[in-house]
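Novice: only geometry, no sequence info:
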């Protein structure tokens, strides 16, 4: 079952926030609301949720379930 919410954690300040992920695209940038750090995916990851979230993005989840 695909999950649409992920808790993203800023590697700079440790701030965490639950966010609703886009369902049909990967999110490449995310700005931490606490420290202002702009997050980008780590090498090999398609989006910030795959790098810093508690759950991978919906497109990656769906690929793994096929």
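Specialist: Perfect, thanks for sending it. Everything numeric in this text was worked out from a predicted model, so none of it was measured. Numbering: from 1, shown residues only.

Novice: all contacts plus neighbour counts: C-alpha atoms, from now on.
Specialist: Will do.

Novice: those strands in the chain, which residues are they?
Specialist: For the chain, the strands defined by DSSP state E cover 5-9, 16-20, 30-31, 38-39.

Novice: Counting residues, which helix of this protein comes out longest?
Specialist: Assignment by DSSP state H gives helix 58-65 as the longest helix of the chain.

Novice: list the buried ones in it?
Specialist: Buried residues in helix 58-65, counted by 16 or more other C-alpha atoms under 10 Å: 58, 60, 61.

Novice: And here is the other one:
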């Protein structure tokens, strides 16, 4: 089994700003405010968190092929 990556580069779909962030291992991150344009990012339909939607690396539970927490709504 490969090592779990805990860092992911989030890229804002609105302005293209990219920043490396450390992903939480014990919760899904549903919201993220872009540091550049201040838009609030939410997961795309079918994704559990912003890292799965806009990150260079999927969240730790998805990397481990485990059930991740359900997205909002």
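Specialist: Structure received. Please read these numbers as outputs of a predicted model, since none were measured by experiment.

Novice: and the most centrally placed residue in structure 2, what does it touch?
Specialist: Central residue check for structure 2 by C-alpha atoms, centre = their mean: the C-alpha nearest the mean position is that of residue 51, 1.2 Å away. By C-alpha atoms under 8 Å, 6 or more residues apart in numbering, the contact list for residue 51 of structure 2 reads 8, 10, 23, 29, 43, 57, 58, 59.

Novice: which stretch among the strands of structure 1 comes nearest residue 65 of structure 1?
Specialist: Across the strands of structure 1, residue 65 of structure 1 has its closest neighbour in strand 5-9 (17.3 Å, C-alpha to C-alpha).

Novice: what's the angle between the closest one and helix 58-65?
Specialist: 110 degrees (axes from the mean of the first three to the mean of the last three C-alpha atoms, to 10 degrees).
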